[in-house]
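A.B. asks: Build the 3D model from these lines:
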Amino acid sequence: MNKLRAFGCVLFVALLITACSSDESEKFPVKSTPEIREDGSTVLRRGNGAEPESLDPHQARSVPAANVLRDLYSGLVQISPSGAIEPADAESWEMGDDERVYTFKLRDDLRWSNGEPLTANDYVYSLRRSVDPVTGSPYAQLHAAIVNAKAIIAGDKPAQTLGVRAVDEHTLEITLTAPTPYFLGTLAHSISYPVYRPAVEEYGAAFSQPGNAVTNGAYRMESWRVNSMIALERNPEYWGDDETSIGRVEFYPITNQNSALSRYQAGELDWATTVPISRLETIKKHIPAQLHAEPTLGVYYYGLNVKRPPFKDAPELRQALSMAIDRRTIVDKITRGDEIPAHGWIPPVVEGYAGAQFDWAKLSTAQREAKAQELYKKAGYSQDKPLKVEIRYNSGEGNKKIASVIAAMWRSVLGAEVSLRNEEWKVFLDSVRQGTDTEVYRLAWIGDYNDPNTFFELMNSKFGLNGTGYASAEYDRLQEKQAHMPDGPERMKVMKKAEAVLLADSPIIPIYFYVSKYLIKDYVKGFEGNPLDSYYSKDLSIEP
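C.D. replies: The predicted structure follows:
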């Protein structure tokens, strides 16, 4: 390897780390005045990252969309402030002796935002729609446990055969193919929300737009100005309206973390969902009580497109790239928010699972890099024939810095030629979904429920959000087997086998496990961190 080039890459990493680590000593003013309207109602102003790609509950796929949908809709169950499953539209439920049949008793006062009654038949229609191939939901596989869901998703059976039925207007029955320990958790996801059939049939894809949207959550749609603001008003028809405090919620699509911080300081945001890495120490120094750091069911990772060169049929190359990354340096010097280096796929905060790890996880830096170089050469690459690869990421200060550091590590350790491409969020998601020209892409996965399966399922060959194109019959078999096993030692063994297969194949490169960082003004009350990173505006209040 060219020593001068390697030294230059190491120097670049060092300079970038130094730039990230500087603590600014200037004053740090923060305006803390809530917005209160003339009628006395309060307004919650939330930064929300990227513009939501859709507000159709069955087609949305991003965290920004999920944040809005949790306010607009209510499911059979919901996530409590502490992260537990609790009743929502269903006031109670029973599970049959065989753990396959769930019977949900709906509240008798359920209404849509237009005042029309919401019944069990609305849930039957909506659950069928969510798995219908015509809908094209990227999360349809989340309902794979329901009788006939897999065949419907594959186009082999009509949606009407799904194992759901309305016993009466207030009783819903769902039948599973086999016991599924995490099933209730999937019902808190937007894929399980009910949608208003008359609006869907009248407006088609536009049913979620202002003026057309009929919802059943704590808030209803007021306006949606693309790339500006989504405004929601309190929904008086919601079953829990008497316990809802905040009158209006505004979501602002702000991808630039420094811009979000500036608006937070200026009093234009009450809740900033991103924190600039370069300002983290200053924030800790000046407003520590407003910084919330919560361990999360999330993994920051790089996906490798295994459907095309250079990663198709190249496990040694994929492993070499993963091994060449110094994760400890990234979390200690770049993210600096108590993130955990990821040497496996499943976050340690997931309930009921002690994860597997890469077999090289405990090697020294020198041993790890030497092994990476060995695999790189075995894959057919060298100084004279370097790998040429592109890292694609979406806008964001942290994403750019991490991509730059990983590129420098790959150059330094392996001699690879690495380029970077930044894309706007919607374009980026489409690039990953299509997989026609992506090579390496940055993404994150936040668990949809607190069970290891929410991470295992992502890499199933049939899952709609598996952007890598990874398809392993052995992995799919193990993933699907553990999904229907009762919790306990035997399920643990199967899960560990599945994770070991995945890590050996390396279609993904886990970088670190998340600690979500928020800035929330001290007059916003009721916030309680939970590992699912799921929050409802209705659980908060503003007390000037």
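
A.B. asks: all contacts plus neighbour counts: C-alpha atoms, from now on.
C.D. replies: OK.

A.B. asks: List the buried residues in stretch 423-435.
C.D. replies: Using 16 or more other CA atoms under 10 Å as the burial criterion, the residues of stretch 423-435 that qualify are W425, F428, L429, S431, V432, R433, G435.

A.B. asks: any idea which element the fifth one lies in?
C.D. replies: It stands for V432. Element membership of V432, judged by DSSP states H and E, is helix 425-434.

A.B. asks: Might you calculate how far the following helix or strand past that helix sits from the centre of the chain?
C.D. replies: Downstream of helix 425-434, the first helix or strand assigned by DSSP H and E is strand 440-446. On the basis of CA atoms, centre = their mean, to the nearest Å, strand 440-446 sits 9 Å off its chain's mean C-alpha point.

A.B. asks: how far off helix 425-434 does strand 440-446 point, in degrees?
C.D. replies: Strand 440-446 and helix 425-434 are oriented at 100 degrees to each other (axes from the mean of the first three to the mean of the last three CA atoms, to 10 degrees).

A.B. asks: same for strand 440-446, what does it pack against?
C.D. replies: strand 291-304, strand 388-394 (3 or more CA pairs under 8 Å, 6 or more residues apart in numbering; DSSP states H and E).

A.B. asks: Please give the structure of this sequence too, so both can be compared:
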Amino acid sequence: MKQPLRGTLLLLVFFVVFLSGCADAVGFLLPEKETEPERVTSYEITIPIEKVRTLNPVVSKDEDTYYLSRLLYDGLFTLDEDLAAEPLLVETFSYSEDSLTLTMTLKESILWQDGTPLSGNDVKFSIEAYQAAAASNLTLYNSHVEGVKSVRVTADKTVVVTFKDPNHAAKENFIFPILPSHLHRRPADLVKDIEGFIPVGTGLYRYEPGESGDKFSLKGNTYRESAPTNVLNVKVIPGKEEAVNLFTTGEINMTLLKTVNRETLVGTMEVDIIAFPSNEAEVLGFNSRSEAVRDPLVRQAIATAINNEALIESCYFNNGVLNDSLYFPGYLGIDSQKDAYPFDPEFAKKLLKKAEVGTLSLDIVVNQNDPSRVLGGQLIKGDLERIGINANLVELNWTEYVEALGKGNYDIYLGGFRFRDTYDLRPILHSSYAPVTGYSNTSLDVLLDKIQSGIDKEAKASLYRSAREILNTDLPYYTLLYKTYGIAVPTTFEGKVEPKFFDIYNGCESWSLEIYLDKEPG
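C.D. replies: Now for the predicted structure:
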């Protein structure tokens, strides 16, 4: 009677083993459950620069020194997003009634990165150093200090600047880096300190030399209230445009791309490009002495005949924005990202008819070494011919191009400007500067001078609106577009990437990098 029970037990064991085997078999056949790779956050970011002559901002004209100086130093003022000045090292300031003097009181408790307090002597020392460098054309900040007559320190934290005239008194001129006076005996000594220069500033970051000459680091300035916790490792490479190729190996984590075909450099790499308006404007310049384009109506007709959006797409790979002014897009908070003369060939014909010029023939001069402008010139030539203008595109090498502009041997030239951060446009528009176009308007001269005086943002914006109206009527230059630049970062990049043409590292104190680790074997 016990035999059946034994058989039943054997049968149960068989089913348990069999089902267990089936479960193993099913598990073997199904794909393994994917696990997320281990991820860590790195607070070390490697940025590329090209070899610079010196890190001394007083005597360096290198672009990389200019950008890095904004991390290492502070100016008396800084620029807001509308390019208006706002206090940085300055606590309070005031102008005299005649705008010939500017009195500034510095903020308390600001220390240099070696612990020495900031003083008015540092401001006087810095301005005089820039003036000494400007006398030999050694600095980027020539125009920033050219209007300064004298500097006096009236108290430990109080400085009085006297100007040669009120039309060079704008606060925007005082954005240059302030350097410590206690590390050099005289301003002239600072100007001579080039190869062995060690930066000491009041900025967010402090300089730390590397083991080799092609590397150094920027670490948080512990004398600041909110010092960054990340580290920016700076590496010298032959060309920043090529740095994006080092993203895949992790050697570089961000770079500035200025070429208009930058998307082709990135290809299929996992990279984000953050575009932003540059300070480079592409323009048509009209020769005011040329009979063909002397009439503003003719210039307006030409502007209306040009398809700017097609130029941006075909010649600049969509890396440009429309702008109705020579001034920076959104200058002083005024919307300008539109075409001053929207594309309308039929209306262009009406303007030509109103100008009563008959059959019009003109030469468009372009630098043959700039492919984007040559192609742009060809498109513009076609646009003008479609409204009945006989346009001849004259392609010249750089030397011939400059000579033609200097002698006025052109009707229209296709070119561009890279403007200074202060956006003082008098050198190309003011009658006293003898613009290459031969343009002159005394009413505009007055406005341009007042814009560069010691006035507030609202008053400056009001003057700018009036100046823009004159410029868009007279049209000595027609702004085709503003180029955009791009900051390239890997898709694992974290933090605020908010570059500006004068501060490409804006937001860098928040930067970090997500790194995915390979799963350990076994």
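
A.B. asks: Let me see the TM-score of these two.
C.D. replies: After superposition, the two chains reach a TM-score of 0.65 (TM-score structural alignment, normalised by the length of the second structure), with 455 aligned residues with a CA RMSD of 5.4 Å.

A.B. asks: ok so, going back, can you tell me which of the helices and strands packed on strand 440-446 of the first structure is most buried?
C.D. replies: Highest mean neighbour count among these (mean count of other CA atoms under 10 Å): strand 291-304, with a mean of 22.

A.B. asks: can you count the residues close to D445 of the second structure?
C.D. replies: 16 (other CA atoms under 10 Å).

A.B. asks: contacting residues around it?
C.D. replies: Neighbouring residues of D445 of the second structure by CA atoms under 8 Å, 6 or more residues apart in numbering: R426, L429, H430, S431.

A.B. asks: Could you do G96 of the first structure as well?
C.D. replies: G96 of the first structure sits next to Y102 when contact means CA under 8 Å, 6+ apart.

A.B. asks: And it, how far from R491 of the first structure?
C.D. replies: Note on G96 of the first structure: its distance to R491 of the first structure, by CA to CA, to the nearest Å, is 21 Å.

A.B. asks: And for I334 of the first structure?
C.D. replies: Counting by CA to CA, the gap between I334 of the first structure and R491 of the first structure amounts to 36 Å.

A.B. asks: Which one of those two is surrounded by more residues?
C.D. replies: Neighbours per residue (other CA under 10 Å) separate I334 of the first structure from R491, with I334 holding more: 23 against 19.

A.B. asks: OK, contacts around the more buried one?
C.D. replies: Neighbouring residues of I334 of the first structure by CA under 8 Å, 6+ apart: I17, C20, S21, I277, G398, K401, I402.

A.B. asks: Touching, the second one and I277? I think so.
C.D. replies: By that I understand C20 of the first structure. Yes - taking contacts as CA atoms under 8 Å, C20 of the first structure lies within contact range of I277: 6.6 Å.

A.B. asks: Excluding covalently adjacent residues, which one is nearest to the aligned partner of Y327 of the second structure in the first structure?
C.D. replies: In the first structure, Y327 of the second structure lines up with I346, judged by TM-score structural alignment. Distances taken as CA to CA, 6 or more residues apart in numbering put G355 closest to I346 of the first structure, at 6.0 Å, once the chain neighbours are dropped.

A.B. asks: for the one you found, helix, strand, or coil?
C.D. replies: coil (DSSP: H, G, I helix; E, B strand; the rest coil).

A.B. asks: just A459 of the second structure next, same as before
C.D. replies: Three-state assignment for A459 of the second structure (three-state DSSP): helix.

A.B. asks: count of neighbours near it?
C.D. replies: Using other CA under 10 Å, A459 of the second structure has 12 other residues around it.
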